[in-house]
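**Q** Take a look and give me a structure for this.
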Amino acid sequence: MPAKDSTSGTILIATILCVVCSLAVSAAAVALKPYQVENAKLDQKKNILDAAGIPKDELGKPASELTSKKIDSLYTWIEEKMVDLDTGQYNTEFDATTFSLEEQASNPKTSEPIVGDPYDNGEDRRPKTMKVFIVRHEGEGPIKQVVLPIYGKGLWGTLWGYLALKSDLETVQGITFYQHKETPGLGGEVDNPNWKSQWDGLKLYDDQGDPTAYVAKGPAPDDDPSAVDGLSGATITSRGVTALVQYWASEQGYGPFLETLKKQIEEEAAAAESPSSAGNATTKAGA
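**A** Take a look at the predicted model:
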């Protein structure tokens, strides 16, 4: 055993300390992993609910101020569905509970190149299949909204978020970004509640059906129903948000699915108004 005050003794003690600390950190990381996963799932639910405006409408406060129990309760309004982006049809082969957008988008086997013409979100690839979120009041009745995962390049990296549409599928309900690298106080203002509130009621398409929602350069024109205020000092981030929203609203993104969903909403509405439905409702009421 070398002397403690010798060079070899110092190196030995330092090595032992490094090994012990590494083992402690590794053990802590393994032990905390389940909690990190659960917290990530909870954060996802909060962003989806906030995009849909459910916590604010029902309880008068954002999801961040609610307990996990209340979040889980409100999330029963949400139905997770897998969608083939090319056909716009539901895909029942994928398990929505294990779907990872980031993994699917980066895997060449589960994604395809982004053409970039005429719409471009700045990314190289998009998943062939995406998870979407159907909203019904307390999980029942007609479809009230749909929440769509969106992503695209900002100034410093990819912005990941959710875009919620009202039941006409042409009007924005809300938008949230749960992960990004934008500069605090500039591009990072995509998290600002006041700025996000401007998206509620925004017109997503023009009269020809082309994506038209955008972030203006400076204040949004008062007579433009498709514009929100620009992010001060964050021109590139503003352009990135415009590009990613228009891309995912286009035929290259969710366009085919929104057509499918529109038909589903119309069919459900027709079925609810049919004489047989009315007769069943009367029978149940009489019983």
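
**Q** all contacts plus neighbour counts: C-alpha atoms, from now on.
**A** Fine.

**Q** So which residues of the stretch 101-250 of the chain form strands?
**A** In chain order, the stretch 101-250 of the chain shows strands spanning 111-113, 125-127, 129-136, 143-153, 158-166, 172-179, 214-215, 227-228, with DSSP state E, counting those that start in this stretch as the criterion.

**Q** Which among those strands is found nearest to W195?
**A** For the strands of the stretch 101-250 of the chain, the distance to W195 is smallest for strand 227-228, at 7.9 Å, taking CA to CA.

**Q** just checking, what packs against the closest one?
**A** In this structure, strand 227-228 makes packing contacts with strand 214-215, judged by 3 or more CA pairs under 8 Å, 6 or more residues apart in numbering; DSSP states H and E.

**Q** Try it again at 10 Å.
**A** Counting contacts by 3 or more CA pairs under 10 Å, 6 or more residues apart in numbering; DSSP states H and E, strand 227-228 is packed against helix 193-197, strand 214-215, helix 235-249.

**Q** helices or strands up against the second one?
**A** Which is strand 214-215. Contacts of strand 214-215 with other secondary structure elements, assessed using 3+ CA pairs under 10 Å, 6+ apart, are made with strand 227-228, helix 235-249.

**Q** Might you calculate how far the first one sits from the centre of the chain?
**A** Right, the one you point to is strand 227-228. For strand 227-228, the separation from the chain centroid amounts to 20 Å (computed by CA atoms, centre = their mean, to the nearest Å).

**Q** tell me, what residue is most central in the chain?
**A** The residue lying closest to the centre of the chain (CA atoms, centre = their mean) is Y162, at 2.6 Å.

**Q** and this one, so I can compare the two:
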Amino acid sequence: MSKSNDSFGKTLGVVVGLCLVCSLVVSGAAVSLKDRQKLNKERDTQRYVLEAAGLLDKTSGDIAETYDRYIDARVVNYDTGEFLPQIDAASYDRAMVSRNADTSIKPEDDIASIGRRANYGVVYLVNDEAGDLETVILPVHGYGLWSTMYAFLAVEPDMNTVKALVYYDQGETPGLGAEVENPRWKAQWVGKKLFDENGELAIEVVKGGAKPGDIHGVDALSGATLTSNGVSNSLNYWLSDQGYAAFIEKVREGELNNG
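**A** Below you'll find the predicted structure:
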């Protein structure tokens, strides 16, 4: 009986010891890879921003160098539309901030199902070779069928003409909702107008297809009604007073500054 107990005790000791060693190895690996993972995430963001800006062909294999040359990331106050130069855009974590009740709000009309909206967000100003503003990129997100979909909306300085809509993180159905990343669908957005002649939001994802010549309409995704609705709801939310409306107005009035 004692030998059996001794055998069980030794086995248990080996198992516990092995578990401790494995946990230390895993923890050590996680810590050592944290900086690498952060850098990879940063590079992914930069690549998608450059794609939205139409600058990927100028990277020459160096994403960071091209990004630093053309892109000026700024933190903006959604409610006032003003820049917050005291906050570093590179280290500002909108997702983390939005989970804090002290630094975010619960939208009154949460049509995009975002849950909470951070008080501040990051916008990307794209400059040409002469340093003049060429494109403004607005991060937008909202819920589709299965997931929250994240995208970059690139517009001309008139804050009305779409240059690109690039989805970079989504978990929709492959072959259906995931077609938000299909180049042919994305190409439809180029040149579309966000607002009508009265300044009212008019961009629309049209079920059954937009009519020829419709400057506000983009074809809905075939067989993916809820994902298409999610795209529309995201834009309707983020281009409204709850999102970038104040910032858009300041840009239009020429109040964009380098503060």
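
**Q** Put one on top of the other, what's the TM-score?
**A** Laid over one another, the chains give 0.89 as their TM-score (TM-score structural alignment, normalised by the length of structure 2), with 257 aligned residues with a CA RMSD of 2.5 Å.

**Q** ok, back up a step: figure out which of the helices and strands packed on strand 214-215 of structure 1 is closest to R125 of structure 1.
**A** Closest approach to R125 of structure 1 among those is made by helix 235-249 (12.4 Å; CA to CA).

**Q** Run the chain-centre distance for the closest one.
**A** 15 Å.

**Q** which residue numbers in structure 2 go with that helix?
**A** Against structure 2, the aligned range for helix 235-249 of structure 1 is residues 225-239 (TM-score structural alignment).

**Q** go on, stretch 195-208 of structure 1?
**A** Residues 185-198 of structure 2 are where stretch 195-208 of structure 1 aligns, with TM-score structural alignment as the criterion.

**Q** List of residues touching the matching stretch?
**A** The set of residues that contact stretch 185-198 of structure 2 without belonging to it, under CA atoms under 10 Å, 6 or more residues apart in numbering, is 153-156, 159-167, 179-180, 200-205, 213-221, 235-236, 239.

**Q** Swap in 6 Å and give it another go.
**A** Taking contacts as CA atoms under 6 Å, 6 or more residues apart in numbering, the residues outside stretch 185-198 of structure 2 that touch it are N160, T161, V162, K163, A164, L201, A202, I203, I215, H216.

**Q** State the distance from the aligned partner of the fifth one in structure 1 to L165 of structure 1.
**A** Matched by TM-score structural alignment, A164 of structure 2 corresponds to G174 in structure 1. Taking CA to CA, to the nearest Å as the measure, G174 of structure 1 and L165 of structure 1 are separated by 7 Å.

**Q** Kindly report the same for Q198 of structure 1.
**A** Spatial separation of Q198 of structure 1 from L165 of structure 1 under the definition CA to CA is 14 Å.

**Q** quick revisit: want to try CSV for the helices and strands packed on strand 214-215 of structure 1, with mean neighbour count and distance to T7 of structure 1 as columns?
**A** As requested, those are arranged in CSV below (neighbours: other CA atoms under 10 Å; distance: least, CA to CA, whole Å):
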stretch, mean neighbour count, distance to T7 of structure 1
strand 227-228, 24, 65
helix 235-249, 23, 54
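
**Q** now the ones you listed in a markdown table, with distance to F133 of structure 1?
**A** Putting these into a markdown table (distance: least, CA to CA, whole Å) gives the following:
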| stretch | distance to F133 of structure 1 |
| --- | --- |
| strand 227-228 | 24 |
| helix 235-249 | 15 |
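
**Q** Out of those, which gets nearest to K33 of structure 1?
**A** Where those are weighed against each other on CA to CA, the nearest is helix 235-249, at 31.7 Å.

**Q** And stretch 172-180 of structure 1, what's buried?
**A** For stretch 172-180 of structure 1, the buried set under the neighbour-count rule, 16 or more other CA atoms under 10 Å, comprises V172, Q173, G174, I175, T176, F177, H180.

**Q** got the angle between the biggest helix by length in structure 1 and strand 172-179?
**A** Longest among the helix segments of structure 1 by residue count, using DSSP state H, is helix 7-52. Inter-element angle recorded for helix 7-52 of structure 1 and strand 172-179: 180 degrees (by axes from the mean of the first three to the mean of the last three CA atoms, to 10 degrees).

**Q** what about G53 of structure 1, how many residues close to it?
**A** Under the neighbour criterion other CA atoms under 10 Å, G53 of structure 1 is assigned a count of 21.

**Q** whoops, G17 of structure 2 was the one
**A** Here the number of neighbours of G17 of structure 2 (other CA under 10 Å) works out to 12.

**Q** and the gap between it and I137 of structure 2?
**A** In this structure, G17 of structure 2 and I137 of structure 2 are separated by 52 Å, where distance is defined by CA to CA.

**Q** do the same with K10 of structure 2
**A** When CA to CA is applied, the distance between K10 of structure 2 and I137 of structure 2 equals 62 Å.

**Q** Those two: which is more packed in?
**A** More neighbours surround I137 than the other of K10 of structure 2 and I137, with 28 against 12 (other CA under 10 Å).

**Q** what sits against that one?
**A** If a contact means CA under 6 Å, 6+ apart, then I137 of structure 2 has V123, Y124, L153, A154 as its contacts.

**Q** so what corresponds to it in structure 1?
**A** In structure 1, I137 of structure 2 lines up with V147, judged by TM-score structural alignment.
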